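**Q** One predicted model, sequence on top.
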Amino acid sequence: MLTSANLAAILPFPDLDPVAIWLGPVPVHWYGLAYVAGILLGWLYARRLIDNGKLWLNDTAPMTRQHLDDFILWAAIGIVLGGRIGYILFYDLGPVLNDPIRAIQINKGGMSFHGGLTGTTIAMFLFARRNKIPVWSMFDIVAAVAPIGLFFGRIANFVNGELWGRVTDVPWAMVFCSQHLVDANNGICPAGPDPRHPSQLYEAGIEGILLFLILFALCRWALALKKPGTVSGIFIIGYAFSRIFVEFFRQPDRQLGYLLETNWLTMGMVLSLPMVAIGLWAVIRAGRAATRQAA
C-alpha cells in the first residue's frame, strides 16, 4: 500500500483509458493511433524532404512522391512484423515456445524497437532494389523521420502504463497505478505501490524530440543528405546512446531481469551496443564515398 510519505513525494499517474474511442464494438487503442500518427506525420515530413532538391546530391531527390506513397505499406509491415518477431526472439522466446498462441497475444508482450528496425531495414532494402532507388538515400529518408514515430510510441507506452522505470524518490516519480490498470490486472497494480521513473517520457524526449532536432539540423543546415548514409548512421548512433542511457532508469523486462548477475546490465543495452559500431561504420563509409566522388 502507498504511505502518506509516498503520496506527498510523487506525481499522480493520469487515469487514462488505453482505449481512445470505440467504433461500435471495436476498440481503438492509443497505441494503434500512435503508430498511425507516427507514420502519417513521418510521411508528410519525408515528402517535404523529397520536394527540396537542394538537400540532395546533385540537387535531385533520389525518389519521387509516388515512391514514398508506395513505400508506406512496406514500412508498416516491416515495423509491425519486425517489432513483434523481435520482441519474441529477444524478450519472450521461452514462454512463446511453451505456448505458441502467445505470439499473437499482444496484450502479453509488445514490440521491440530493434526488431522493428530490422524489419524496416529489410523492407527498405527490398523496396529500393525493386524501384532502383539508391539504398543509402532510402535509409536516410526513413532515418530522418523515424524519431517522430518513436515519440508517439513512447507516449502511448506512458498512456498504457507499461515499460515503467525503476523505483526512485525523485520529485517527478510516479506510481503507475490507475483504476484502468488495476481493473485490467485483476485488481493488482502491475508496477507495485512504489514510485518510479517515468522512463517512457525520458525516451519520448531523447529518442523522439532531441534526436529529431539533431537530424533536422543535419538535413537542413549541414546538408548531410548529400552524403548518403550519414543521416542513417547518426540516427543509429543517437538512438543507441539514448537507449543505453535510459536503460539505467528503466525497469528491465520481468522475464529477463538484469543480465550476467549485475544490477544494471539489460537486454536493451546489449542490443544497442552493436548499433554504435554499425552507425560509426555508416558515417565513415559515407564520408569516404563523398571524398571519392569529389575526387
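**A** Good, I have the coordinates.
**Q** switch to C-alpha atoms for all contacts and neighbour counts from now on
**A** Noted.
**Q** Name the helix or strand for Ile234, please.
**A** Following DSSP states H and E, one finds Ile234 within helix 230-247.
**Q** Next SSE downstream of that helix?
**A** Heading C-terminal from helix 230-247 (DSSP H and E), you reach helix 267-294.
**Q** Would you indicate which residues of that following helix are buried?
**A** Buried residues in helix 267-294, counted by 16 or more other CA atoms under 10 Å: 267-269, 271-272, 275-276, 279-280, 282-283, 285-287.
**Q** take a look at this one as well, against the first:
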Amino acid sequence: MRALLPFPDISPEIFSISIFGFELALRWYALAYIGGILIGWRLAVLAVKTPRLWRNDTVVMTPTQIEDLLTWVIVGVILGGRLGYVAFYQPAYYAQNPGEILAVWQGGMSFHGGLLGVILAGFLFTQRHRIPRLSAADVMALGVPPGLLLGRLANFINAELWGRPTDLPWGVAFPTEAAQHCPAVAGVCARHPSQLYEAGLEGLLLGAILIWLVWRLGALKTPGLVAGVFFAGYGCARFAVEFVRQPDAQFITDGNPLGLVWHLSGWGLTMGQILSLPMILIGIWLITNARRSS
C-alpha cells in the first residue's frame, strides 16, 4: 500500500454570515491577500524609517508615499493578475466571452500578470513623484514574499493548483474530483503539494534572503540589487516547481500529458516556465548592473 497524506479538513471559508438573504463569507484566500499586503506594507515602511539601510543614510521615500504606493500596487495586482490570466492561460475562451474578462470572482489570476501590473503601477507612481525607480523597486520587492507565502498556503487550503501524481510519502490526496482523476493511478491518487513547495521557496526562503540582504548586508545601498535577487529567486523557484506542478487543463492533450506549451522530442517548457525565464534574465541583469554601479 502506497504511503500518502490525507488532505486536512480545513474549510476554504473562515466564517460566513447571512444578511438580508445574502451569504457573506470570509475566505482564507481573501485573508491571504489582505495579510500579505499588510505585512509587505509594514516591511516597506520599516525600511524607509531606517536611514542606516540607505546610501548616505538618506531614504528615497517617506512612509506616506509608501501608503500611497500601496493603493497603486493593489490595483496593479488585481487588474494585472486578471488580464495576465486571460492573455497567458485562456485567450481563446475570453476572446469568445469578453464579458467575463473582469469577472474576478469566478477565479483565475496570474502571478506573472500581477507582477506586470505592479511594475506598471510602480513606474507611473515613481514618475509622478520623481522617486528613483530602482530603489522603489527594491522596496516593493522586499514586500512581496509574505503575500506569496500566504497566497500559496491559501491555494493549498482551497485544494487548487496541486501538483502531478506522485508515490512519494508526502504526496497529498486532494479531495476534488479533478485532483482524483489520475488514469495511470489505481485507487486513491496522491499528488505533490506543489503549493507548499512554492510557499516555502517563493515566500519563506526568498523572503528570508531579502530581509537578510537588507538588514544585515545593507543591500538597499546598492539600488536594484534587492529587486534583482527577487526576480531571479522567484523565477528559479517557480521554474523548478513547474516540473512537479500540474499544468492547467487547457494545455493537456492526449499527445501532451505534461501540458508543455513548447516541446520537441518529449522535452519542453510549461507556460509557467516560459514566463519565469524572462524574470531570471531580468534578475541577473539587475544584479550585475547593481554590482557594477556600486
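**A** On my side now, so go ahead. These numbers were taken from a predicted model, which means no experiment stands behind them.
**Q** which helices and strands sit right next to the helix holding Ile234 of the first structure?
**A** helix 135-160, helix 199-203, helix 211-220, helix 267-294 (3 or more CA pairs under 8 Å, 6 or more residues apart in numbering; DSSP states H and E).
**Q** was I right about Pro12 of the first structure contacting Pro171?
**A** No. Counting by CA atoms under 8 Å, Pro12 of the first structure does not reach Pro171; the two are 11.3 Å apart.
**Q** any chance of the buried residues of helix 267-294 of the first structure in TSV, with distance to His67 of the first structure too?
**A** As requested, the buried residues of helix 267-294 of the first structure are exported to TSV (distance: CA to CA, whole Å):
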residue	distance to His67 of the first structure
Met267	36
Gly268	33
Met269	35
Leu271	31
Ser272	30
Met275	28
Val276	30
Gly279	26
Leu280	28
Ala282	24
Val283	25
Arg285	26
Ala286	23
Gly287	27
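**Q** Show me which of those is closest to Ser199 of the first structure.
**A** Nearest to Ser199 of the first structure, judged by CA to CA, of these is Gly268 at 13.4 Å.
**Q** What does the closest one correspond to in the second structure?
**A** In the second structure, the residue paired with Gly268 of the first structure according to TM-score structural alignment is Gly272.
**Q** Next: Asp194 of the first structure.
**A** Per TM-score structural alignment, Asp194 of the first structure is aligned with Cys189.
**Q** And for Trp172 of the first structure?
**A** With TM-score structural alignment as the criterion, Trp172 of the first structure pairs with Trp170.
**Q** Over to Leu225 of the first structure?
**A** Counting by TM-score structural alignment, Leu225 of the first structure corresponds to Leu220 in the second structure.
**Q** what's the distance between Asn222 of the first structure and Lys54 of the first structure?
**A** Just so we're on the same page, residue 222 of the first structure is Ala rather than Asn. Plainly put, Ala222 of the first structure is 12 Å away from Lys54 of the first structure if you go by CA to CA, to the nearest Å.
**Q** likewise Gly119 of the first structure?
**A** 30 Å.
**Q** now swap in Gly86 of the first structure and tell me
**A** Separation of Gly86 of the first structure from Lys54 of the first structure (CA to CA): 37 Å.
**Q** ok, now Glu162 of the first structure?
**A** Counting by CA to CA, the gap from Glu162 of the first structure to Lys54 of the first structure is 42 Å.
**Q** Please apply the same query to Arg84 of the first structure.
**A** Taking CA to CA, one finds Arg84 of the first structure at 38 Å from Lys54 of the first structure.
**Q** do Lys227 of the first structure as well
**A** 13 Å.
**Q** ok, Pro12 and Pro171 of the first structure, which is more surrounded?
**A** Pro12 (16 against 12; other CA atoms under 10 Å).
**Q** And the more buried one, what's its match in the second structure?
**A** Under the alignment (TM-score structural alignment), Pro12 of the first structure pairs with Pro6 of the second structure.
**Q** Now that match: closest residue in space that isn't a chain neighbour?
**A** In space, and not counting its chain neighbours, Pro6 of the second structure is closest to Ala173: 5.4 Å by CA to CA, 6 or more residues apart in numbering.
**Q** Leu218 of the first structure too?
**A** Per CA to CA, 6+ apart, closest to Leu218 of the first structure is Ala224, 5.4 Å.
**Q** Give me the neighbour count for the match of Asp194 of the first structure.
**A** Here the number of neighbours of Cys189 of the second structure (other CA under 10 Å) works out to 23.
**Q** Am I right that it sits in a strand?
**A** No. Secondary structure of Cys189 of the second structure (DSSP: H, G, I helix; E, B strand; the rest coil): coil, not part of a strand.
**Q** Check whether it really touches Thr176, as I assumed.
**A** No. The criterion here is CA under 8 Å, and Cys189 of the second structure misses it with Thr176 at 10.7 Å.
**Q** Look up how far Gln250 of the second structure lies from the match of Asp194 of the first structure.
**A** From Cys189 of the second structure across to Gln250 of the second structure, the span is 21 Å (CA to CA).
**Q** What of Tyr94 of the second structure?
**A** To Gln250 of the second structure, Tyr94 of the second structure is 13 Å away according to CA to CA.
**Q** Show me which of the two is the more surrounded one.
**A** Neighbour totals were compared for Tyr94 of the second structure and Gln250, and Tyr94 leads with 15 against 9 (other CA under 10 Å).
**Q** Alignment lookup: that one to the first structure.
**A** When the first structure is aligned by TM-score structural alignment, Tyr94 of the second structure is paired with Val96.
**Q** In contact with the residue nearest to Pro6 of the second structure: list those residues for me.
**A** Residues counted as contacts of Ala173 of the second structure (CA atoms under 8 Å, 6 or more residues apart in numbering) are Leu4, Leu5, Pro6, Phe7, Ala179, Gln180, Val188, Cys189, Ala190, Arg191.
**Q** my guess is the third one contacts Val172, does it?
**A** Yep, that's Pro6 of the second structure we're talking about. Yes. With contact defined as CA under 8 Å, Pro6 of the second structure reaches Val172; the gap is 5.9 Å.
**Q** nearest residue to the spatially most central residue of the first structure other than its sequence neighbours?
**A** Taking CA atoms, centre = their mean, the centroid of the first structure lies closest to Leu150, which sits 3.9 Å from it. Closest residue in space to Leu150 of the first structure, ignoring its immediate chain neighbours: Gly208 at 5.4 Å, by CA to CA, 6+ apart.
**Q** Thanks a lot, see you next time.
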